[in-house]
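Colleague: model this:
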Amino acid sequence: MPTLILVRHGRSTANTAGVLAGRTPGVALDERGAAQAAALPGRLAGVPLAAAVTSPLQRCRETLAPLLAARPGLPLHTDDRVGEVHYGDWSGRKLAELAGEPLWEVVQRHPSAAVFPAGESLRDVQARAVAAVRDWNDRIEREHGPDARYLVCTHGDIVKSVVADALGLHLDHFQRITADPCSVTAIRYTRLRPYLLRLGDTGDLSALAPAADPAGGDAAVGGGAGAP
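Modeller: Predicted coordinates:
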């Protein structure tokens, strides 16, 4: 099955301001976020991509713009299922203020029980994101073969939810995972299990290019030799 390359959007103006943007329209990349996006094509140089999928929000589309300019033939798809969490009444509020809400502790310690007021639950967030990934895995494999790589540009809690699923972690453990702005997380899916290849990587990504797999899809006993 294909390898999924998850990219969190670059740093946004809301990140800088300490605001929970949610699905608030018009949230753009800040200066640092734009620089992070500009560096993405170089970081992914040598990694063939069959397609790119993006959240519909502006900060994700801006993050992908330099990559799409560098690869003019790369198909781009928009999928709301990898869009930001519907934080409801929490959207647009300062994180420092939200930290005083009773729900904050639930989000931190028991996220599978968290439902945002006038928004959605984190259980539903994970379900839609994982369903999207599984659907795209199937489509990419049908159209491009089992060794294809494809990219999804999305948001921090989406990345963490998908990683928790890939690792077989209960959603209540997903806050142990981090995804910095413009970090890359890569998951290789196989018939029997996913493999987490990168988590929150902000450096060179050339080792994600296709290579021979002497283990034939199984875990490498002893740890393996790593990328060439």
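Colleague: okay, CA-based contacts and neighbour counts for the rest of this
Modeller: OK.
Colleague: name the element Val53 belongs to?
Modeller: If you go by DSSP states H and E, Val53 is part of strand 52-54.
Colleague: Quick one: list the elements packing against that strand.
Modeller: Other elements packing on strand 52-54 under the criterion 3 or more C-alpha pairs under 8 Å, 6 or more residues apart in numbering; DSSP states H and E are strand 76-78, strand 149-154.
Colleague: Near Ala99, how many other residues are there?
Modeller: Ala99: 12 surrounding residues under other C-alpha atoms under 10 Å.
Colleague: Show me which positions of the strand or helix carrying Arg198 end up buried.
Modeller: Assigned by DSSP H and E, Arg198 falls within strand 194-201. Going by neighbour count (16 or more other C-alpha atoms under 10 Å), the buried part of strand 194-201 is 194-196, 198-201.
Colleague: Tell me which two of those sit farthest apart.
Modeller: Pairwise distances across the buried residues of strand 194-201 (C-alpha to C-alpha) peak at 17.8 Å, for the pair Pro194 and Asp201.
Colleague: ok, which stretches of this protein are helices?
Modeller: Assigned by DSSP state H, the chain shows helices spanning 13-17, 31-43, 58-70, 95-98, 102-109, 122-144, 156-167.
Colleague: so how far is the second one off the chain centroid?
Modeller: Centre-to-centre, helix 31-43 and its host chain are 16 Å apart (C-alpha atoms, centre = their mean, to the nearest Å).
Colleague: on contacts alone, who are the packing partners of that helix?
Modeller: Secondary-structure packing of helix 31-43 (3+ C-alpha pairs under 8 Å, 6+ apart): helix 58-70.
Colleague: this one next, for a side-by-side:
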Amino acid sequence: MATLILLRHARSAANGSGTLAGRTPGIGLDETGTAQAAGLPERLEGVPLARLVTSPLQRCRETLAGLAAQRGLSPVVEQRLAEVDYGDWTGRKITELTDEDLWKVVQQHPSAAVFPGGEGLAEVQSRAVAAVREHDRQLGDDQVWMLCSHGDVIKSVLADALGLHLDSFQRIVVDPCSVSVVRYTDTRPFVLKINDTGGDVSGLLPPKDTGSSDAVPGGTTGQTSP
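Modeller: Presented below is the predicted three-dimensional model:
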């Protein structure tokens, strides 16, 4: 199987304001996020990319735009990698949501969390993992591909790759414009990197011998602690 780079979108205007953007249209990158995205071509220099796949939301498409142009690739829009449908929570301040009874469920038993008027986190993991596996099967063992998605979506994919129950996925941190790397094989996934925000891309290259505290819905805002 191929090597997958999971890229969380660069920092958005909603990240900076502490708002749960969800699927709200028109949420683009803020100044910090624009700079993060602009650094991706240099950061990934030397890493071959056979395919780019993106969530349909604006902040993900903007994050990949410069890299896609530099590589001459047209990102594949994948609806199953869209942000969580937070339903009635969409557009609300995180500071307000911590008082909701559902907040404790999201923190302690996320597999049971279903957002009012939206979807459940178990549904999110199911659709995202299915999309990842499908795209990965289409590529060769020596190829590298990248998807750009959202914090909770990527965390759910990483939890699956790590063999963790979804109830443990809040232990994973995925910052804006961070990369995590998974290599899928016939027997098991290998998780090579998680939440890497640096410039060292050595772990992103395909191998020569394949061998065998409260979490914020949507992901962190890029601070050193979640």
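Colleague: ok, back up a step: can you tell me which of the buried residues of strand 194-201 of structure 1 comes closest to Leu40 of structure 1?
Modeller: The nearest member of the buried residues of strand 194-201 of structure 1 to Leu40 of structure 1, counting by C-alpha to C-alpha, is Asp201 at 11.5 Å.
Colleague: List the buried residues in stretch 95-108 of structure 2.
Modeller: Those would be 97, 102-103, 106-108, for stretch 95-108 of structure 2 by 16+ other C-alpha under 10 Å.
Colleague: Out of those residues, the closest to Ser17 of structure 2 would be?
Modeller: Distances from Ser17 of structure 2 to the buried residues of stretch 95-108 of structure 2, taken by C-alpha to C-alpha, are shortest for Leu97, at 14.3 Å.
Colleague: Surely the closest one touches Val105?
Modeller: No - here Leu97 of structure 2 lies out of contact with Val105, judged by C-alpha atoms under 8 Å, at a distance of 12.0 Å.
Colleague: nearest residue to the residue positioned nearest the centre of structure 2 other than its sequence neighbours?
Modeller: Centroid-nearest residue in structure 2: Ile154, 3.4 Å away (criterion: C-alpha atoms, centre = their mean). Distances taken as C-alpha to C-alpha, 6 or more residues apart in numbering place Leu6 nearest to Ile154 of structure 2, at 6.8 Å, with adjacent residues excluded.
Colleague: Report the separation between the one you found and Ser156 of structure 2.
Modeller: Counting by C-alpha to C-alpha, to the nearest Å, the separation of Leu6 of structure 2 from Ser156 of structure 2 is 11 Å.
Colleague: most packed of the helices and strands packed on strand 52-54 of structure 1?
Modeller: strand 149-154 (a mean of 26; mean count of other C-alpha atoms under 10 Å).
Colleague: what's the matching range in structure 2 for that one?
Modeller: Mapping strand 149-154 of structure 1 onto structure 2 (TM-score structural alignment) gives residues 144-149.
Colleague: can you pull the contacts of Ala131 of structure 1?
Modeller: By C-alpha atoms under 8 Å, 6 or more residues apart in numbering, Ala131 of structure 1 lies in contact with nothing.
Colleague: Trace it over to structure 2, please.
Modeller: With TM-score structural alignment as the criterion, Ala131 of structure 1 lines up with Ala130 in structure 2.
Colleague: how close does its match sit to Ser111 of structure 2?
Modeller: Distance from Ala130 of structure 2 to Ser111 of structure 2, counting by C-alpha to C-alpha: 17 Å.
Colleague: would TSV of the helices of structure 1 with distance to Ala212 of structure 1 be doable?
Modeller: Output for the helices of structure 1, formatted as TSV (distance: least, C-alpha to C-alpha, whole Å):
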stretch	distance to Ala212 of structure 1
helix 13-17	40
helix 31-43	21
helix 58-70	26
helix 95-98	45
helix 102-109	40
helix 122-144	18
helix 156-167	22
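Colleague: Go through the ones you listed and name the closest to Ala207 of structure 1.
Modeller: helix 31-43 (10.3 Å).
Colleague: tell me which residues of the closest one are tucked away?
Modeller: Result for helix 31-43 of structure 1 [16+ other C-alpha under 10 Å]: buried residues 33-42.
Colleague: And the furthest pair within the residues you listed?
Modeller: Gly33 and Gly42 (15.3 Å).
Colleague: tell me the contacts of the nearest residue to Ala38 of structure 1 once chain neighbours are set aside?
Modeller: In this structure, Ala38 of structure 1 finds its nearest non-sequential neighbour in Pro66, 5.6 Å apart by C-alpha to C-alpha, 6+ apart. Contact analysis of Pro66 of structure 1 by C-alpha under 8 Å, 6+ apart lists 37-38, 40-41.
Colleague: mind running it again at 10 Å?
Modeller: Pro66 of structure 1 makes contacts with 34-42, 72, as judged by C-alpha atoms under 10 Å, 6 or more residues apart in numbering.
Colleague: quick one: which of those residues is nearest Asp89 of structure 1?
Modeller: Distance to Asp89 of structure 1 across the contacts of Pro66 of structure 1 (C-alpha to C-alpha) is lowest for Ala34, with 28.3 Å.
Colleague: mind checking how far the closest one is from Gly10 of structure 1?
Modeller: Distance of Ala34 of structure 1 to Gly10 of structure 1, computed by C-alpha to C-alpha: 7 Å.
Colleague: Common neighbours of the two, please.
Modeller: By C-alpha under 10 Å, 6+ apart, the residues touching both Ala34 of structure 1 and Gly10 are 28, 59, 62-63, 182.
Colleague: Now distance to Arg123 of structure 1 and neighbour count too, for those residues, in TSV please.
Modeller: Listed next are these as TSV, based on distance: C-alpha to C-alpha, whole Å; neighbours: other C-alpha atoms under 10 Å:
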residue	distance to Arg123 of structure 1	neighbour count
Ala28	27	22
Arg59	24	26
Glu62	28	18
Thr63	27	31
Cys182	24	28
